[in-house]
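1. Sequence and predicted structure, then a few things I'm wondering about:
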Amino acid sequence: MDWDSIQWNPELKKNPVFEPFFVQTDEEVYYSFRSTGSVVSILRLDSTGSVYRLSWNSRSLQWVVMINVLKDQCNKYGLCGVHGVCNSDETVPCKCLKGFVPNSPQNWSRVDWSGGCRRRTSLNCSNGVGDDGFQKFSFLKAPDTTFAWVNMSMGLGECHIKCLNNCSCMAYANTDVRGSGSGCVLWFGDLVDIREFTAGGGQDLYVRMAASELEAQQGGSKKKKKRAAVVASVSVVAGILLVASTVWCFIVRTRMRQRGIGILPNGQEIAVKRLSGNSGQGLREFKNEIVLISKVQHRNLVKVLGCCIQREEMMLVYEYMPNKSLDNFIFDKERSQLLSWEKRFDIIIGIAQGLLYLHRDSRLRIIHRDLKAGNILLDGEMKPKISDFGLARTFGGDETEANTRRVVGTYGYMSPEYAAEGLFSMKSDVFSFGVLILEIVSGKRNKDFYLAGHDFNLLGHAWNLWNEDRALELVDEVFTVDVSIRSAVLRCTQVGLLCVQQHLDDRPTMPSVVMMLGSDSKFAAAQTTRFLL
């Protein structure tokens, strides 16, 4: 835990059960709490560094978890190793402090950050004499204080001098960040368990750096200014050329808009995704999509061919999908007739295989977080390809779930735990896939579903029909369910219902889903019945 005189990290806020408080004297520093209610509670720290608050349940005569302080992966102690910084809002949570590089680039590329980082330039200090300086890092949770020294009466200036004159001192900061700041804490040895807050907050940390490293960073800033001047000169010439090409570009763009595509010089048709000014997707989501989609390759994932980021203009170049997205077919009365049951079943299988690749078989374990009919594109043969990875997140090591305060996605496809608590995992993708299956089977949107006399959404309606042994009434009215497809329709409905169960532990993993969908009807029925019970 970390206390900066304003807040806890992780937060341990006052609530109806207990009130936390912090004690700091010349003799001791500790955290404690006092009970504010009749509930008996304790704190438990397990071997992984996770902190739980347990309350005693007199009815079941056992301790039950009331609060899990480990809200996201960055609360895991030392996740990014020494001199590594963790940011739970980033696609890849770990990075090195500026001026540091991974100790093992190969392990970092495999999403193993435990080896941490080392200085790019070694320090030059002997007996307190040298030409080292300090680099300021903002919006951080301070490092672990096991090897730290504290003086509450010092100011930041005195703190700087004391650290500079001691070659063993690696960083310093204020202990109290209120107002202009006060108190001094010095760190000795490696810096461990640093966290960065994207939305602000945290505190400033001053890290010891070699003078040459600081000069190189300042020189980089000067080069950028010089480069800007050169760019300004070149832009004048470019402007003349731009005027000459405006008419030609206008004609080409008009044709592209009419067809919805562009054509490369080699004749290949492409689709261009352009981030508009009023788009809900931001620069972070756009870059996230580039990073992730460039690292995955599967026949059921859309392929990116290139990208462009220039000032406010951001574009992604994809392979062209002539049949656009799945929602254009299944929710349209006329076009839905073009989707036979066989074709719908192939689409379900294709989406499942693409999701299985993301969860298990890709180099990065990827959670899509926005799986929906609009993000399933169809090629010329109506084969599905999962697209739009702007909200996707990666998991590393043995990580299985994470938590975010920034809940994003599409209403109607979000799992209950994600919508209510910001908790997402592979099982939240499984829930979205279950919604997709039921929409493909029924031809109806979950969020817009209405049945006179009932308040059910599509999922509730499907459960009722299943429990009343009337599941075939869910099927889209555009085709007839004959004997040849009856078992496959029921199998898909079973799997869809299994995937959208309320509790994530009751949902299957994607390997189990693919197995049940692809197995013979008797085996699949036995498996789904086992899960549903």
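-> Received it, and whenever you're ready, just let me know what you need. Numbers count the residues shown, from 1 in each chain.
2. Only C-alpha atoms from now on, for both contacts and neighbour counts.
-> Fine.
3. quick one, what contacts Lys444?
-> Under the criterion of CA atoms under 8 Å, 6 or more residues apart in numbering, the neighbours of Lys444 are Ile330, Phe331, Leu458, Asp476.
4. Most widely separated two among those?
-> Ile330 and Leu458 (14.5 Å; CA to CA).
5. follow-up on the earlier one: are any of the contacts of Lys444 buried, and which?
-> Among these, the ones that count as buried by 16 or more other CA atoms under 10 Å are Ile330, Phe331, Leu458, Asp476.
6. of those, closest to Gly397?
-> Looking across these and measuring by CA to CA, the closest to Gly397 is Leu458, at 36.4 Å.
7. what about the closest residue to that closest one other than its chain neighbours, helix or strand, and which?
-> Among residues not flanking Leu458 along the chain, Asn446 sits closest, at 4.8 Å (CA to CA, 6 or more residues apart in numbering). Counting by DSSP states H and E, no helix or strand carries Asn446.
8. Verify the contact between Phe100 and Arg118 for me.
-> Yes: counting by CA atoms under 8 Å, Arg118 is a contact partner of Phe100 at 5.3 Å.
9. Please, where are all the helices along the chain?
-> Taking DSSP state H, the helices of the chain run over residues 105-109, 156-164, 211-259, 283-293, 327-330, 341-356, 416-421, 426-442, 458-467, 483-499, 510-518, 521-532.
10. So for the protein, the centremost residue is which one?
-> Arg393 (3.0 Å; CA atoms, centre = their mean).
11. Let me know the distance separating that one from Met516.
-> 26 Å (CA to CA, to the nearest Å).
12. give me the number of residues near the closest residue to Tyr357 other than its chain neighbours?
-> Computed as CA to CA, 6+ apart, the closest residue to Tyr357 that is not its neighbour in sequence is His298, at 7.5 Å. For His298, the neighbour count with other CA atoms under 10 Å is 16.
13. check contacts around Leu54.
-> Here Leu54 is in contact with Ser41, Ile42, Leu43, Arg44, Trp63, Val64, Val65, Met66, Ile67 (CA under 8 Å, 6+ apart).
14. here comes the other one, which I'd like you to weigh against the first:
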Amino acid sequence: MGFTSFLFIFVVFRVFLFRTTLAVTDRLGPLQFLRDGTTLVSSEGTFELGFFTPGSSKNRYLGIWYRNIPGSTVVWVANRCKPINDSSGSLTINNTGNLELLGQNKSVVWSTSSLKQAREPLAQLLDNGNFVLRDEKDENTENYLWQSFDYPGDTFLSGMKFGWDLKRGLNRRWSSWKSLNDPCYGDFTYGIEYDSQHRTYPEPILWKGSAKFYRTGPWNGLRYSGCPELRPNPLYDYKFVYSDDEVYYSYTLKNKSVITRVVINQTASARQRLTWIEIEKIWKPYFSGPRDQCDNYGQCGANAECIMTESPICRCLKGFKPKSLQDWNSMDWSEGCVRSSPLSCHDQGKDGFLKFSGWKLPDAQHTWVNKSMNLRECRAKCLSNCSCTAYTNSDIRGEGSGCVVWFGDLYDIRQFPSGGQDLFVRMSASEIGKARADLKVKRTVIIIAILIGLACGMILIGFYICKWRTFYERNVIISGNKGQEEDLDLPLFDLQKISTATSNFSEDNKLGQGGFGPVYRGVLEGGQEIAVKRLSMWSGQGVDEFKNEVKLIAKLQHRNLVKIVGCCIHDDEKLLIYEYMPNKSLDYFIFDQSQGRQLKWPKRFQITCGIAKGLLYLHHDSRLRIIHRDLKASNVLLDKEMDPKISDFGLARSFGGDQLEGNTKKVVGTYGYMAPEYAFGGLFSIKSDVFSFGILMLEIISGKKSRGFYYKNNGTTLIGYAWTLMKEGNAVEFIDKCLKDSYDSMKEILRCIHIGLLCVQQSPIDRPNMSSVVMMLCGGESVLPQPKPPGYFAHTDLWENHSSSSKLLPSCTFDINITDVEAR
């Protein structure tokens, strides 16, 4: 063989080898092999497909896992129960255009089955974790011939459909792993139970073997009736599709940087939603099911309800009695309950219905649904059938619509304190009469109790008023307005004691001048250092604002909120006593070149995260939802460890329940930090605080004040300047010169600029909640959405020379109270 022939064979061999092996990619084409040791990686690097060994097993499986999460969190397995016991495995596309997993001696371990053969088959791992087979010649890239999302394992990912494709006869169910070492089918399976032929009411059921283990309750138009906690949230959107072609549930993430999944496992909490917390490197449970005894299927047997707040937890429905009283009293509820009086089935006029509220609806196995009926027609439908025992709306949105009726005994009912559903249960005429009599007696008892309570209440109120006035006059106020102040639930200090502690409010002890008056350092008799805020008589903060600040701060307990020690009211003097912060306020450091050098980036980032966590507590975790309305650098104090504490709650507003926003005719706050919708329309919400936080974040990074920045920059505001630099790819120019040596943290700093710009977007709807902000700050490498242009992109003369509503907004009736003094 000559050299030329040898060279030709060598080149042909290299070309063939190149075509039959795989580089790092997300695709697998014909004549290519994915061998053990090589992987496919999705386009954005979120998921990886390849061969793995679970736990302490020695077997090899083809699966998909999160690429950047330690510990190989596997979300899908191809050959679940057919392991390969060596490293000979390979994946390829066969001559029929289907995927084949080959093991020893090229034996087929696992394969797909597509009804249509592709002209140019292509397998691809998508960035949502879906492994798909499609025709590369097909212009519709979502026209899949096969997809792993149709054959789920133990994990439910964003974008998957959980339930039925009725046209294809496909039922997408999950099942747990047998163990951590074996991904084969375990004891638990989870699927939507639905009989399209008999038009039953679809609902998800978790099975343990052949026995029902847990139900979520059927879908009622808003949520599963057994999951009142399923509500709109900052993590994901969800929907339930119920049509002639499909019956399924799915969810989609609102923010791609969030990593969350639902899994079925072998533990007592078999169904869990888990969210990855990057900073802690853990999967944190978001919810679990079953959550308690009442979630165990059939806990109380037939025709009984389970109530976790009562003891015993099981109770027969009204009109029913225990089937076996002896077993029931010994807390064996498996036999359930039977009717106290039989139905008059063939005499419809004698039967009626009792309304039960706050329920997880019964097992929907023996039901019938009509989505076009109203509730009146539904009642008539139930009465016309001797076997019908209950009915309700199938969709509770608006005024309710649709009809669902139950036949036979009612199983697996539980009661919720709130968020449950109404059910109308069929009763005999005698039971209806008893119920009405009981209701009449109950109403009478309630009225008598209310009258007695009112009388006792008036007596107690009079007693406590007298007692309180005596205490108040002796210990608190020496003024002509006795009886007008409130008990503020805080230690009340004597004015003389505070005067002594501050050396009679000496100038040497003055820490600074806030918008509502000076702040002094003091030392109590026991040696405790304090900061005393002395409300100026000429300040904008009156008695109402003072009381507001006292009552709000007294109820707040968080490491990133300033702690109040007490207060003092004496004639016109109103004093707040706080814990002393030796390192003054944040503005003392970030706006001063010499002091700024002491605050390196790691500490600035720690301060930023602390402020964010404090705001998150105010917005979501405290007993009341609190809007600060005056978040700024001078209102962030620093303790001896340089940890941040949010202070000055004089302008804060508290909301109860589900209230998210408010409106005011008196716009108060600090220019440079107020959100546009608040400054010009009086509308404040948690999103207006988010805007202020975004400004503060950009100030921490740049070392520049938002207020007045435009004078030196041709009318461009600080946030407009940041947004422009980011769009030009030159955001590094925005960073404080004191931080230029933070090269190791440059990626983190640039990410924080990005987050800050998300917070200052013009529309409140576009801004993230503080829960999302904290998650983004802790999210590490997660992808952030692109910000829209910010509010106040360029300075206008609206703020230039005016401070009152008459000049600022001539067409409105808002009062503007702008705080310009920022020292402390």
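-> The structure has been received and is ready for your questions. Predicted model only: the values in this text are computed from it and were never measured.
15. Need the TM-score between these chains.
-> TM-score of the superposed chains, computed with TM-score structural alignment, normalised by the length of the first structure, equals 0.53; 315 aligned residues with a CA RMSD of 3.9 Å.
16. hang on, the earlier thing: got JSON lines for the helices of the first structure, with distance to Leu205 of the first structure too?
-> JSON lines is the format used below for the helices of the first structure (distance: least, CA to CA, whole Å):
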{"stretch": "helix 105-109", "distance to Leu205 of the first structure": "24"}
{"stretch": "helix 156-164", "distance to Leu205 of the first structure": "11"}
{"stretch": "helix 211-259", "distance to Leu205 of the first structure": "15"}
{"stretch": "helix 283-293", "distance to Leu205 of the first structure": "25"}
{"stretch": "helix 327-330", "distance to Leu205 of the first structure": "50"}
{"stretch": "helix 341-356", "distance to Leu205 of the first structure": "41"}
{"stretch": "helix 416-421", "distance to Leu205 of the first structure": "31"}
{"stretch": "helix 426-442", "distance to Leu205 of the first structure": "36"}
{"stretch": "helix 458-467", "distance to Leu205 of the first structure": "50"}
{"stretch": "helix 483-499", "distance to Leu205 of the first structure": "46"}
{"stretch": "helix 510-518", "distance to Leu205 of the first structure": "43"}
{"stretch": "helix 521-532", "distance to Leu205 of the first structure": "51"}
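17. most tightly surrounded among those helices?
-> Comparing the helices of the first structure by mean neighbour count (mean count of other CA atoms under 10 Å), helix 426-442 ranks first with a mean of 26.
18. Next, the angle from that helix to helix 458-467.
-> 70 degrees (axes from the mean of the first three to the mean of the last three CA atoms, to 10 degrees).
19. residue range for helix 426-442 of the first structure in the second structure?
-> Using TM-score structural alignment, helix 426-442 of the first structure corresponds to residues 686-702 of the second structure.
20. which residues does the aligned residue in the second structure for Ile376 of the first structure contact?
-> Counting by TM-score structural alignment, Ile376 of the first structure lines up with Val636 in the second structure. For Val636 of the second structure, the contacting residues are Ser585, Leu586, Ile611, Pro644, Lys645, Ile646, Ser647, by CA under 8 Å, 6+ apart.
21. and Val636 of the second structure, how far is that from Phe240 of the second structure?
-> 45 Å.
22. and the longest strand belonging to the first structure, which stretch of the second structure?
-> Ranked by residue count under DSSP state E, the longest strand found in the first structure is strand 133-141. Counting by TM-score structural alignment, strand 133-141 of the first structure lines up with no residues of the second structure.
23. Is Glu269 of the first structure in contact with Gly260, as I believe?
-> No: with contact taken as CA under 8 Å, Glu269 of the first structure and Gly260 are classed as non-touching, separated by 10.3 Å.
24. Quick one: map Tyr66 of the second structure onto the first structure.
-> Counting by TM-score structural alignment, Tyr66 of the second structure has no partner.
25. wait, Tyr66 of the second structure sits on Glu48?
-> Yes: between Tyr66 of the second structure and Glu48 there is a contact under CA under 8 Å: 6.3 Å.
26. between these two, which one's more packed in?
-> Taking other CA under 10 Å, Tyr66 of the second structure and Glu48 do not tie; Glu48 has more neighbours (25 against 19).
27. Check the alignment and tell me where the more buried one lands in the first structure.
-> Using TM-score structural alignment, Glu48 of the second structure pairs with nothing in the first structure.
28. Ignoring the adjacent residues along the chain, who's closest to Glu48 of the second structure?
-> Nearest non-adjacent residue to Glu48 of the second structure (CA to CA, 6+ apart): Val41, at 4.5 Å.
29. what about the one you found, how many neighbours?
-> Taking other CA under 10 Å as the criterion, the count of residues near Val41 of the second structure is 25.
30. Assess the claim that it and Phe47 are in contact.
-> Yes: in this structure, Val41 of the second structure is within contact of Phe47 by CA under 8 Å, at 6.0 Å.
31. List the buried residues for stretch 294-308 of the first structure?
-> Result for stretch 294-308 of the first structure [16+ other CA under 10 Å]: buried residues Val296, Gln297, His298, Asn300, Leu301, Val302, Lys303, Val304.
32. Save those residues as CSV, and put in distance to Ile161 of the first structure too.
-> Listed next are these as CSV, based on distance: CA to CA, whole Å:
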residue, distance to Ile161 of the first structure
Val296, 50
Gln297, 53
His298, 56
Asn300, 59
Leu301, 56
Val302, 56
Lys303, 55
Val304, 52
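33. Please identify which of those residues is nearest to Ser279 of the first structure.
-> Val304 (19.9 Å).
34. wait, doesn't the closest one sit right on Met315?
-> No: assessed by CA under 8 Å, Val304 of the first structure is found out of contact with Met315, at 11.0 Å.
35. which residues in the first structure does stretch 132-145 of the second structure match up with?
-> So stretch 132-145 of the second structure sits over no part of the first structure, by TM-score structural alignment.
36. Ok, stretch 435-448 of the second structure next?
-> Aligned by TM-score structural alignment, stretch 435-448 of the second structure falls on no residue of the first structure.
37. what about the closest residue to Val185 of the first structure other than its chain neighbours, neighbour count?
-> Using CA to CA, 6+ apart and skipping residues adjacent in sequence, the residue nearest Val185 of the first structure is Val150, 4.4 Å away. When neighbours are defined as other CA under 10 Å, Val150 of the first structure has 18 of them.
38. Same question for Lys355 of the second structure.
-> So Lys355 of the second structure, with other CA under 10 Å, has 12 neighbours.
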